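Colleague: Only the shape, not the letters, is given here:
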């Protein structure tokens, strides 16, 4: 750290007070001090101290896309989706996009009314009260922690695949240590400020899309010239929603597909650092999901057409390739340029590591500011204007989770990613219901309000709820996933267990005096003004070294 954290607050520059005797000078950083609690409901509120006005529409969209890790997401899920539904993989991705789009509308409308970096936590608390809101915030946090472990694992493996004959990628201690280094590096970049993070993401996202474009163009060329080993004509049945023969497999595929879209909401968590925060993040969220739909369906169709659905060789239904389809396809498609695809997977995992830390740290910052977490989580660095303590805690917890899961079993780590869909469906669904309830008195004011604040968010939430419940039932089976824990599917134990852990932590925290204003509904309720800045230049140093 190049400087201590500061407490956020806000007053016009003209009203700054002179320093008291013995107090630090106005521009001298002070020792760590906790963020203040929110103002009383209905009174003007102070900002959290984040760097307002940093991101525009392009930057927000880049963050939203990078958070989904397009290349890594396809690597991690395409094979499993094909294994679940076969040739209906493209329509599975399209069907999974529908609730994502509907929930994106909910995010957009809620952000317009309540532009707060706490996103789901803040909105659900305003709609349904503190305890449901706390669990929504926990859902966001636990999803981030789980995916960081898996992202770092991929980053470590692909780093050593490029060295020598690639055998070092099977060295578990080496790969684990490399993954830890990547989490630490991305945590540091996130700590250093949003502008640095945006510049890094522009480069990393560009590398991913150049690699995907190269893969698609070369694959199509080889299909057209007859050089594809298992060329398969595109069929209408690939896009036919009535062609599913296994309903359980369909639900499993959709839940897996939810994972590859997940992450676009990162741009909403940066709303307080965005130009025009009431409109830009929501537009970026909808734009991100649309770009992802075209990317995923397009690449899936090309891959199926090139490799076919055979259960041997490079066929997409070959179970041996399920956990990394691109690794099997890189040489047949790109030949000597296959290293480009390896690099893109590495870049995708590293990119998403950083963009996952950003929103989760800001979510815990918001929870601390309103008293839902210890005040220390609300510290903002006075120079970098980032949630410094929350950022470092996020990195440390992710490292610990990753190392522990790796020590237990690689299969347990793999089951954790399969369980991730439960946390995603949980907090996205809560957000959809919160949108409907928060705007319930406005739904009849216009057809736009009824559609975008009511009907579509409700449909999205109901779809996600069904996917959640059906998946919980399926995950109970001992043969679901890679492990069996407590006599049932390990994926169920990890997925539901992580959510129940949040409920336990909530009960424990509610016993502390510091949390009582939040759990009594005093520090955050429907009438509470959110803590957002108006203009970045209104911040100045206060006599205690914080931002006043």
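Modeller: Ah, there it is. Keep in mind that what you see is a predicted model, and the values were worked out from it rather than measured. Numbering: from 1, shown residues only.
Colleague: from here on, contacts and neighbour counts on C-alpha atoms
Modeller: Noted.
Colleague: Look at residue 231 and give its secondary structure.
Modeller: Under DSSP: H, G, I helix; E, B strand; the rest coil, residue 231 falls in the coil class.
Colleague: check which helix or strand covers the closest residue to it other than its chain neighbours.
Modeller: Closest residue in space to residue 231, ignoring its immediate chain neighbours: residue 306 at 4.8 Å, by C-alpha to C-alpha, 6 or more residues apart in numbering. Secondary structure assignment for residue 306, by DSSP states H and E: helix 280-307.
Colleague: so the residue nearest to residue 231 makes contact with residue 228?
Modeller: Yes: at 5.6 Å, residue 306 and residue 228 qualify as touching, with contact defined as C-alpha atoms under 8 Å.
Colleague: Residues contacting stretch 198-218, please?
Modeller: Contact with stretch 198-218 is made by 59, 62-63, 65-66, 70-71, 299, 302, 333-334, 340-341, 344-345, 347-348, 351, as judged by C-alpha atoms under 8 Å, 6 or more residues apart in numbering.
Colleague: what's the answer for stretch 267-284, then?
Modeller: Residues contacting stretch 267-284 (C-alpha under 8 Å, 6+ apart): 50-58, 60-61, 63-64, 104-105, 107-109, 111-119, 285, 358-360, 362-363, 532-533.
Colleague: If we use 7 Å, what do you get?
Modeller: Applying C-alpha atoms under 7 Å, 6 or more residues apart in numbering, the contact partners of stretch 267-284 are 50-57, 60-61, 63-64, 107-108, 111-112, 115-119, 285, 359, 362-363, 532.
Colleague: quick revisit: helix or strand next in line after the helix holding residue 306, which one?
Modeller: helix 325-334.
Colleague: The helix or strand just after that following helix versus helix 325-334: what angle between them?
Modeller: Where DSSP H and E defines the elements, the next helix or strand beyond helix 325-334 is helix 338-369. Helix 338-369 runs at 150 degrees relative to helix 325-334, counting by axes from the mean of the first three to the mean of the last three C-alpha atoms, to 10 degrees.
Colleague: Helix 338-369 packs against which elements?
Modeller: Using 3 or more C-alpha pairs under 7 Å, 6 or more residues apart in numbering; DSSP states H and E as the contact test, the elements touching helix 338-369 are helix 57-68, helix 70-85, helix 130-161, helix 172-192, helix 194-225, helix 266-269, helix 325-334, helix 388-408.
Colleague: Check it against this one:
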């Protein structure tokens, strides 16, 4: 399908192949292997966090195998917004779209700050925040310049980032000791006790960070050449790639020395490598420079994701219609790219007036993004169940395996994650709910204006097999 951005305007260009979609799937997430996850060690310890990460990985596997049914049946740039709107009407579409927007708009500033931290290792005089702003300017420009160029660049840096993670594991392996990884691994204790459980639950957002945003491939569906064939391959190959890398990186980083020194920093891999090869090693300098590729891969891909979500919401009248404009030359939603960037840059400089629970700015931004993600996962799985019942004859090129048990586990696990996150991050949850509530007021006030818009093309084409 090739849907116009606004009536009579240029359409998104369908150019993405299977390998490029796999690159986007892995690239969206791969920065999570470089930073963010180690904050989970602070509360859960290495072993406790491993248990949490395995639970979350299982949730994501079940979610992706189920979510792919929706993506291939309804290949629209709005992704979860389109599925939930079709299942539950405008209100369901608003909730899924707003939650996805929070996830994808708040993830990039956390990654941009990590880019600044990595460069600060090499150039201590650089201010990480201004490096983050520079990253926004560069990669917003690249995203506006065209989806084919953006996706080709994304594939290249994703492959380099994967190679760099493998190099990291190889270089630190001589210093690896299982005793280092397990020492104090249960929230500071050497043996499991029930006292470790609260820390394991509190670490859930940082385990989710390992896989956060892989669902963003759905937002490139309108720009895929053959979404009903290529997206399932990209999703399945992507989640398998990411699970293998997450396990390897976490185990090797935690086994090279005192893991507690890595638990609250934005650059755990360079610091882990420094413990093995020293601060002057060429390997360390290589990791810092090539490690940037992993951060850039996710940063760049999530900009693509948030811009398509803004575009889709604006096209349906849920955001100002001007944000759905397509650049006449580059055929990209340029104003949507810029709008998300403005929010992200504001978040980068928000630590002077936003400070919750003594956590770092990065940890708070990660948590906010995860709240959006978990909400969207729940609504998407409920949409899957609803559409199976109300539209049994919809064309479904991919059907969720193990239905209804696999998607049921995904939604149940997501509810567990949401409840525990609310308990351990209540102030951030209040801010998150406040954002959704403010958006809902705008949604209600603009109802008449949306009703006057031309009807959108049916999502997913024919309803009949």
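Modeller: It's in. The shown structure was predicted, so the numbers you read here are calculated from the model rather than taken from an experiment.
Colleague: related to what we said a few turns ago, what's the angle from the helix holding residue 306 of the first structure to helix 70-85?
Modeller: Inter-element angle recorded for helix 280-307 of the first structure and helix 70-85: 60 degrees (by the same axes, to 10 degrees).
Colleague: And the residue nearest the centre of the first structure?
Modeller: Central residue check for the first structure by C-alpha atoms, centre = their mean: the C-alpha nearest the mean position is that of residue 263, 3.4 Å away.
Colleague: list the contacts for the counterpart of that one in the second structure?
Modeller: In the second structure, the residue matched to residue 263 of the first structure (TM-score structural alignment) is residue 213. By C-alpha under 7 Å, 6+ apart, residue 213 of the second structure lies in contact with 28, 29.
Colleague: Mind doing that once more with 10 Å?
Modeller: Residues in contact with residue 213 of the second structure (C-alpha atoms under 10 Å, 6 or more residues apart in numbering) are 25-30, 32, 100, 103-104, 107, 298, 301-302, 305, 369-370, 373.
Colleague: And for residue 246 of the second structure?
Modeller: So residue 246 of the second structure contacts 30, 32, 33, 34, 37, 53, 57, 165, 207, 210, 211 (C-alpha under 10 Å, 6+ apart).
Colleague: For it, what is the corresponding residue in the first structure?
Modeller: Residue 246 of the second structure maps onto residue 296 in the first structure, by TM-score structural alignment.
Colleague: what's the answer for residue 145 of the second structure, then?
Modeller: Counting by TM-score structural alignment, residue 145 of the second structure corresponds to residue 192 in the first structure.
Colleague: How about its match: what's its closest non-neighbour residue?
Modeller: In space, and not counting its chain neighbours, residue 192 of the first structure is closest to residue 384: 5.7 Å by C-alpha to C-alpha, 6+ apart.
Colleague: Using the three-state scheme, assign that neighbour.
Modeller: coil.
Colleague: how far away is the counterpart of it in the second structure from residue 135 of the second structure?
Modeller: Aligned counterpart of residue 384 of the first structure in the second structure: residue 330 (TM-score structural alignment). From residue 330 of the second structure across to residue 135 of the second structure, the span is 21 Å (C-alpha to C-alpha, to the nearest Å).
Colleague: Looking at the two, which has the bigger crowd around it?
Modeller: Counted by other C-alpha atoms under 10 Å, residue 330 of the second structure and residue 135 do not tie: residue 135 has more neighbours, with 22 against 17.
Colleague: May I ask you to confirm that that one is in contact with residue 300?
Modeller: Yes: using C-alpha atoms under 10 Å, residue 135 of the second structure is in contact with residue 300, at 9.1 Å.
Colleague: what residues do the two have in common as contacts?
Modeller: Between them, residue 135 of the second structure and residue 300 share the contacting residues 108, 111, 112, judged by C-alpha under 10 Å, 6+ apart.
Colleague: one step back: for residue 248 of the first structure, find the nearest of the helices and strands packed on helix 338-369 of the first structure.
Modeller: helix 70-85 (8.6 Å; C-alpha to C-alpha).
Colleague: same for the closest one, what does it pack against?
Modeller: With contacts taken as 3 or more C-alpha pairs under 10 Å, 6 or more residues apart in numbering; DSSP states H and E, helix 70-85 of the first structure sits against helix 89-113, helix 130-161, helix 194-225, helix 247-261, helix 280-307, helix 325-334, helix 338-369, helix 410-438.
Colleague: Apply 7 Å and report the result again.
Modeller: Judged by 3+ C-alpha pairs under 7 Å, 6+ apart, the packing partners of helix 70-85 of the first structure are helix 247-261, helix 325-334, helix 338-369.
Colleague: Tabulate those (CSV), appending distance to residue 202 of the first structure and mean neighbour count.
Modeller: Below are these laid out as CSV (distance: least, C-alpha to C-alpha, whole Å; neighbours: other C-alpha atoms under 10 Å):
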stretch, distance to residue 202 of the first structure, mean neighbour count
helix 247-261, 19, 23
helix 325-334, 23, 20
helix 338-369, 10, 27
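Colleague: Compare those and give me the one nearest residue 495 of the first structure.
Modeller: Of all these, helix 247-261 sits nearest to residue 495 of the first structure, with 12.8 Å by C-alpha to C-alpha.
Colleague: which position in the second structure aligns with the residue nearest to residue 231 of the first structure?
Modeller: Matched across to the second structure, residue 306 of the first structure falls on residue 256, judged by TM-score structural alignment.
Colleague: Also residue 90 of the first structure?
Modeller: Checking TM-score structural alignment: residue 90 of the first structure goes with residue 50.
Colleague: how near is its match to residue 207 of the second structure?
Modeller: Counting by C-alpha to C-alpha, the separation of residue 50 of the second structure from residue 207 of the second structure is 9 Å.
Colleague: Name all residues that make contact with the residue nearest to residue 460 of the first structure when sequence neighbours are not counted.
Modeller: Excluding its sequence neighbours, the residue lying closest to residue 460 of the first structure (C-alpha to C-alpha, 6+ apart) is residue 99, at 4.2 Å. Residue 99 of the first structure is in contact with 460, 463, 464, counting by C-alpha under 7 Å, 6+ apart.
Colleague: Include distance to residue 403 of the first structure and secondary structure when you put these into TSV, please.
Modeller: Output for the contacts of residue 99 of the first structure, formatted as TSV (distance: C-alpha to C-alpha, whole Å; DSSP: H, G, I helix; E, B strand; the rest coil):
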residue	distance to residue 403 of the first structure	secondary structure
460	35	helix
463	34	helix
464	31	helix
